[in-house]
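1. Only the shape, not the letters, is given here:
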């Protein structure tokens, strides 16, 4: 994460995919989301996904070297990775990797008490990437068993709801915990997932959502490129959206930038019983 903007402390500052092989993964996301890629300063096993000239996400072929599962992971901005790592350990959660030096900063991977994985970053972040902007490339949604318990954990770790103007605010709306930074919604925490269920769609996890012009076209492209549909296109809190899995197992969501004729005509009909 390079260059010199500083987001709100505790706010999302990046999303990254850990994958086993870079070239094939780039080909898949290029076909589905129209991304282009450029090398990353972190090394030859890393790349930066670009959309419309702006950075969208990071890809790293690190699952073998770091023993990580294939997964999309959100990163939150902090000023001291050591301090946050200590807070996590004090709250019966796990720091799995780090803090480790990466480029011009330090990164950690962790999991919350419910088992949802996340990361945090100490250092400069990429300009032009802000979760929650109208044209943001990603939205973040934590689906977990107890949204309030998770909100308390993250608030204590990342200093949410501290009342400081340079920290994130937290509100409860429509059955979900909403996290805002400088008035922008940057993350949502929703309860109800079953921790022990075998279905990975409902295990506690952070879901990363990318905007597309046509959800149906993205679904078709994913299937043609070897991906699978985990959640058929339907109305969701993100809007009209679908859940997808890439060929290596990485789960992500695509949601319409705005209702399109194709998406509207492909929506499932509502039925009553």
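-> Right, received. Where do you want to start? The model shown is predicted, which means the values in this text are computed figures rather than measured ones.
2. rest of the way, CA atoms for contacts and neighbours
-> Will do.
3. Does residue 179 touch residue 185 like I think?
-> Yes - assessed by C-alpha atoms under 8 Å, residue 179 is found in contact with residue 185 at 5.8 Å.
4. Looking at the two, which is more packed in?
-> residue 179 (24 against 20; other C-alpha atoms under 10 Å).
5. the strands in the stretch 1-150 of the chain, which residues?
-> Here the stretch 1-150 of the chain has its strands, by DSSP state E, counting those that start in this stretch, at 12-18, 36-40, 43-51, 54-60, 71-78, 94-102, 105-111, 117-123, 138-143.
6. Alongside the first one, take a look at this:
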């Protein structure tokens, strides 16, 4: 019996199994949590609250809504500082096996955390992503609809990548909760619950010396003023790798994490 008088007022919890294959979160693995918080607060105006995953994690909040996670685990896990998208899965072990069977790699996990199980992986071209089995944030439906962060996979061949991810995550399988896949010219568009969840584009160079143009998942944050974000990033030790004034900029934080800011009017 539920004896918590406030339980009825809490929003329903969404499980990863209910929306399998959908991007469900983005997170930065960094070395210094406080330094990263200071940088993103200055550049993107975020505030932070503790996460239930432990003191080394925090949740970035913008306009009262959760946007992303930042965890100071890059050194412990011996992985590069990077923004990483996570995809909801029904079973982390089975998904990890699918990734390996299709020539991808699983670098970390699956590991058990307080709210579920997660893993870090890479596709056949080396683009890094995460998988998550368990409960999602209670405001996940709001997060998906608000789209505070959106994803673009830049890879060697978008259609081959769509086959890899489709087989791993059961995209377009027809079951309730699955993601839909559409083709728009030379792009693959992923939709979850009718919302654009990600785009897959061709053109990356697998052997490029610059990690910014190697195959990777780009994490885009819609902002009101791209140029103001660029200026703030430079003032706070960041660098600019690409800048289309007023429209979009690819930035690198002082710890090396790559991310993109995009004018809200042009997002998705």
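-> On my side now, so go ahead. Since we're looking at a predicted model, the values are computed, not measured.
7. returning to what we had before: the strands of the stretch 1-150 of the first structure: which one's closest to residue 244 of the first structure?
-> With C-alpha to C-alpha, the closest approach to residue 244 of the first structure among those belongs to strand 71-78: 11.9 Å.
8. Contacts only, for the equivalent of residue 214 of the first structure over in the second structure.
-> The equivalent of residue 214 of the first structure in the second structure is residue 225 (alignment by TM-score structural alignment). Counting by C-alpha atoms under 8 Å, 6 or more residues apart in numbering, residue 225 of the second structure touches 246, 263.
9. Next one: residue 225 of the second structure relative to residue 236 of the second structure, how far apart?
-> 17 Å (C-alpha to C-alpha, to the nearest Å).
10. go on, residue 56 of the second structure?
-> Residue 56 of the second structure sits at a distance of 22 Å from residue 236 of the second structure (criterion: C-alpha to C-alpha).
11. Any chance of the strands of the stretch 1-150 of the first structure in CSV with mean neighbour count and distance to residue 258 of the first structure as columns?
-> Converted to CSV, the strands of the stretch 1-150 of the first structure look like this (neighbours: other C-alpha atoms under 10 Å; distance: least, C-alpha to C-alpha, whole Å):
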stretch, mean neighbour count, distance to residue 258 of the first structure
strand 12-18, 24, 23
strand 36-40, 16, 22
strand 43-51, 18, 17
strand 54-60, 21, 19
strand 71-78, 24, 24
strand 94-102, 16, 37
strand 105-111, 20, 33
strand 117-123, 24, 29
strand 138-143, 24, 15
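12. which one of those strands lies closest to residue 162 of the first structure?
-> strand 71-78 (14.7 Å).
13. what span of the second structure lines up against that closest one?
-> The alignment of strand 71-78 of the first structure onto the second structure (TM-score structural alignment) covers residues 82-89.
14. Can you list the neighbours in contact with that stretch?
-> In contact with stretch 82-89 of the second structure (C-alpha under 8 Å, 6+ apart) are residues 16-17, 19-30, 95, 128-133, 151, 169, 217-219, 256-259.
15. what's the matching residue for residue 232 of the first structure over in the second structure?
-> For residue 232 of the first structure, the aligned position in the second structure is occupied by residue 243, per TM-score structural alignment.
16. so which helix or strand takes in that match?
-> Residue 243 of the second structure is part of strand 239-244 when elements are defined by DSSP states H and E.
17. re the thing from before, so the residue nearest to the match of residue 232 of the first structure when sequence neighbours are not counted: helix, strand or coil?
-> Spatial nearest neighbour of residue 243 of the second structure, excluding adjacent residues (C-alpha to C-alpha, 6 or more residues apart in numbering): residue 249 at 4.2 Å. Assigned with DSSP: H, G, I helix; E, B strand; the rest coil, residue 249 of the second structure falls in the strand class.
18. same question, residue 223 of the first structure
-> Residue 223 of the first structure - assigned by three-state DSSP - is helix.
19. Kindly tell me how buried it is, as a neighbour count.
-> The burial count for residue 223 of the first structure: 17, using other C-alpha under 10 Å.
20. How about the contacts made by it?
-> Counting by C-alpha under 8 Å, 6+ apart, residue 223 of the first structure touches residue 229.
21. Check the spacing between the aligned partner of residue 149 of the first structure in the second structure and residue 102 of the second structure real quick.
-> Superposed on the second structure with TM-score structural alignment, residue 149 of the first structure falls opposite residue 160. Remark: distance between residue 160 of the second structure and residue 102 of the second structure (C-alpha to C-alpha) = 12 Å.
22. before we move on, what about residue 156 of the second structure?
-> 16 Å.
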